[in-house]
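J.: Here's my sequence, what's the structure:
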Amino acid sequence: MRPNFLIASLALLASSASLASTPDYAVGAQYDTTHVYVAPSDVDAFVRSFTATFGGRSTPQVVVTVTPTSSSTSSQLVQTPVGSVSVFGFRTPVPYPFGLERTGYLVTDVDAAVKAANAAGAATLVAPFDDPIGRDAIVAWPGGVNMQLYWHTKKPVYAALEHVPENRIYLPAESADAFVGAFVRFAHGKVVSDVRDAPGSELGRKGGTYRRIRIASGYGKATVLVTDGHLDWPYGTEVTGYEVSDLDATLARARASGAKVVVDAHAEGDRRAAMLQFPGGHVAEVHSDK
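T.: Coordinates of the predicted model:
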């Protein structure tokens, strides 16, 4: 048994060394976006409400094909000081598996980044393809977490964010460690905290606990929420958590712009948090330091 153990250990070390030598393809959190799919009739209302809530502005809306097969959608980038969103209003049915990816991460080389993601444990869900301004791909991480990786023909230059948002990922216990291990290897990230008994009140529960894992990398922040799936709406439907300087003022702007506060402001450990639903149905978490 000992020779087999030695062989396995050497293989693990070789694999770890190979991953450690893989370049970090991240460009920066200000280039990463949450993907928001809304009906064409709701696009303008969503953009107005989102920018009124968080500040910033939208690029001009264009109608393009952003998939490798035939489709048509409006597309625009909404940039705010606390994070950006890519807004899509499809005029045609959305081809599978588009609409299931949560975020788009800008990388320095999309083909190489996909190979690195594969080596770390992700599957290629949509192979790299050309789009009007670059190349895209979608990878699926353990637990069914889909993310877009993209590259621009002309590298954009965006100002750093005032606050870096967090990718909020709900997973069952059986796949959480596999996801965290794979993503951290790919992203050259680190686990900032791993709280195995976070209070269930953070998820709207009256009791109990859940596991909360926070990750930091060149792609920004991610929070993995490990639950049994017994969640009241809207928990689990939000994709991103936005950090703001003044939570109460942000919620007031949201209400005035047509968004709904679907979870009121409340304490969560070292932060105060709430949940918003914007026109078109998109749900986002918002938080600030206490």
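
J.: Going by C-alpha atoms from here, please, whenever you check contacts or count neighbours.
T.: OK.

J.: element containing the residue nearest to V286 when sequence neighbours are not counted, please.
T.: Distance criterion C-alpha to C-alpha, 6 or more residues apart in numbering; nearest residue to V286, sequence neighbours excluded, is Y242 at 4.7 Å. Assigned by DSSP states H and E, Y242 belongs to strand 240-243.

J.: same for that strand, what does it pack against?
T.: Contacts defined by 3 or more C-alpha pairs under 8 Å, 6 or more residues apart in numbering; DSSP states H and E place strand 240-243 against strand 166-171, strand 283-289.

J.: Present those as a markdown table; the columns should include distance to V157 and mean neighbour count.
T.: Formatted as a markdown table, those follow (distance: least, C-alpha to C-alpha, whole Å; neighbours: other C-alpha atoms under 10 Å):
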| stretch | distance to V157 | mean neighbour count |
| --- | --- | --- |
| strand 166-171 | 21 | 22 |
| strand 283-289 | 26 | 22 |
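
J.: Could you also give me the structure for this second sequence? I'd like to compare it with the first:
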Amino acid sequence: MSIDMIKLVRSSAIAAAFLIGIAPLASFADAGPHDATAASAIKGRVAVGPQYDTTHVYVASADVDTFVQSFLATFGGKASQKAVFTVTPTLSKTASQYVQTPVGMLSVFGFETPVPYPFGNERTGYLVTDIDDAVKAARAAGADVIVEPFDDPIGKDAIIQWPGGLVMQLYWHTKAPNYAPLQSVPDNRVYVSRYEANNFVRRWLRFSHGKVVSDNARADAGVIGKPGETFRQIRIDSNFGRMVVFVTDGKLPFPFGKETTGYGVDDLAATLQRAQAAGAKVLVPPYASASYKTAMVEFPGGYIAEIHDGR
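T.: Okay, the predicted model is just below:
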């Protein structure tokens, strides 16, 4: 076994163990009482880097191999050996693989037992410098802790939820990994209502130490399956990676809202050809907005992803 594969197998155990708006832009900087607490409580940036963020993919145990092969055939990269782990603080068992690609990482889970609450609801796993500091910072910034920190063989994990409903995992390694930067940092695609959009963005900025890259109140809604309409789209960058916030009324055509991650590629047409050859379905053919082309794809096992041109 090569050194790279040994590292990847070790990484698989790590990933498996951890699993899982109308106000103006300036309003995000306005600190209320809770925000003042957040500002004083956060001692530093807890994010490690986007190459350590993993999208959590839950498929049937029988579909793990087919899904992983299809995803790798589409984007390139490599996967760990599949193994069976307990990745929750209560009794459970799941087949798991860690998938490294140039456009983002995946933690893939095929549970062989019922999935205990709330696992399966978290979209991403974010590596942090210290789990206790990260949870305190998240709480101070307005997140709820729905699974308090728990031990696994090689670190600690917690699951948090933000206003608007976004659920994510925070994890910490006893021995820190070392991965090269991604060729293309994926988008964490977040759908929220207009009632919680500003609240969510403000809280996330406090926690992530990120910045709003753009806030377009009249973005082309064709990118979410509603051509001829507009909606508010907010782009945020931080050391946790990229986030795109879609502020909608929730009246979305399938499959929009089902996807968790968007992947940027150099050649959208060629990527879609590879995906289809590897058993994936193009659910929504490429739509050209003023700035980019986007398509929606379903991989074997049911994982739905957005793919767009450009990085």
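
J.: Just give the TM-score of the two.
T.: TM-score of the superposed chains, computed with TM-score structural alignment, normalised by the length of structure 1, equals 0.94; 282 aligned residues with a C-alpha RMSD of 1.7 Å.

J.: coming back round to it: would you mind finding the match for the residue nearest to V286 of structure 1 in structure 2?
T.: Using TM-score structural alignment, the equivalent of Y242 of structure 1 in structure 2 is Y263.

J.: if we can go back for a sec, in JSON lines: the helices and strands packed on strand 240-243 of structure 1, plus distance to G143 of structure 1.
T.: Listed next are these as JSON lines, based on distance: least, C-alpha to C-alpha, whole Å:
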{"stretch": "strand 166-171", "distance to G143 of structure 1": "7"}
{"stretch": "strand 283-289", "distance to G143 of structure 1": "21"}
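
J.: ok, back up a step: any chance you could list what contacts the helix or strand following the strand holding Y242 of structure 1?
T.: Moving toward the C-terminus from strand 240-243 of structure 1, the next helix or strand (DSSP H and E) is helix 247-256. With C-alpha atoms under 8 Å, 6 or more residues apart in numbering as the test, helix 247-256 of structure 1 has contacts from 49-50, 52-54, 244, 260-261, 265, 272-273, 276, 286-288.

J.: likewise stretch 38-52 of structure 1?
T.: Residues contacting stretch 38-52 of structure 1 (C-alpha under 8 Å, 6+ apart): 57-58, 74, 78, 80, 87-91, 253-254, 257-259, 278-282.

J.: quick revisit: the residue nearest to V286 of structure 1 touches V283, doesn't it?
T.: No: using C-alpha atoms under 8 Å, Y242 of structure 1 is not in contact with V283; the gap is 11.2 Å.

J.: which residues touch stretch 273-290 of structure 1?
T.: Contact partners of stretch 273-290 of structure 1, identified using C-alpha under 8 Å, 6+ apart, comprise 36, 38-39, 42-43, 45-46, 49-50, 234, 237-247, 254, 258-267, 270-272.

J.: Name only those of these that count as buried.
T.: 36, 38-39, 43, 45-46, 49-50, 234, 237-244, 247, 254, 258-263, 265, 272 (16 or more other C-alpha atoms under 10 Å).

J.: Which ones among the residues you listed lie within helices?
T.: Members of these lying in helices (criterion: DSSP state H): 43, 45-46, 49-50, 247, 254.

J.: State the pair within the residues you listed that is farthest apart.
T.: V43 and L247 (24.8 Å; C-alpha to C-alpha).

J.: and V87 of structure 1, what pairs with it in structure 2?
T.: With TM-score structural alignment as the criterion, V87 of structure 1 pairs with V108.

J.: Now that match: which helix or strand?
T.: Secondary structure assigned from DSSP H and E places V108 of structure 2 in strand 104-111.

J.: Average offset of that strand relative to structure 1?
T.: Once fitted to structure 1, strand 104-111 of structure 2 is off its aligned match by 0.3 Å on average (mean C-alpha distance after the TM-score superposition for structure 1).

J.: other SSEs contacting that strand?
T.: Packing contacts for strand 104-111 of structure 2, counted by 3+ C-alpha pairs under 8 Å, 6+ apart, involve helix 3-18, strand 54-58, helix 64-75, strand 94-101.

J.: so what's the residue nearest to V286 of structure 1 up against?
T.: Applying C-alpha under 8 Å, 6+ apart, the residues near Y242 of structure 1 are 82-83, 163-166, 284-287.

J.: that older thread, what is the nearest of the contacts of helix 247-256 of structure 1 to A159 of structure 1?
T.: F54 (15.6 Å).

J.: In structure 1, what residue corresponds to T74 of structure 2?
T.: T74 of structure 2 maps onto T53 in structure 1, by TM-score structural alignment.

J.: Structure 2: which residue goes with A120 of structure 1?
T.: Aligned partner of A120 of structure 1 by TM-score structural alignment: A141.

J.: what's the nearest residue to A187 of structure 1 if we skip its chain neighbours?
T.: Nearest non-adjacent residue to A187 of structure 1, counting by C-alpha to C-alpha, 6+ apart: S217, 6.0 Å away.
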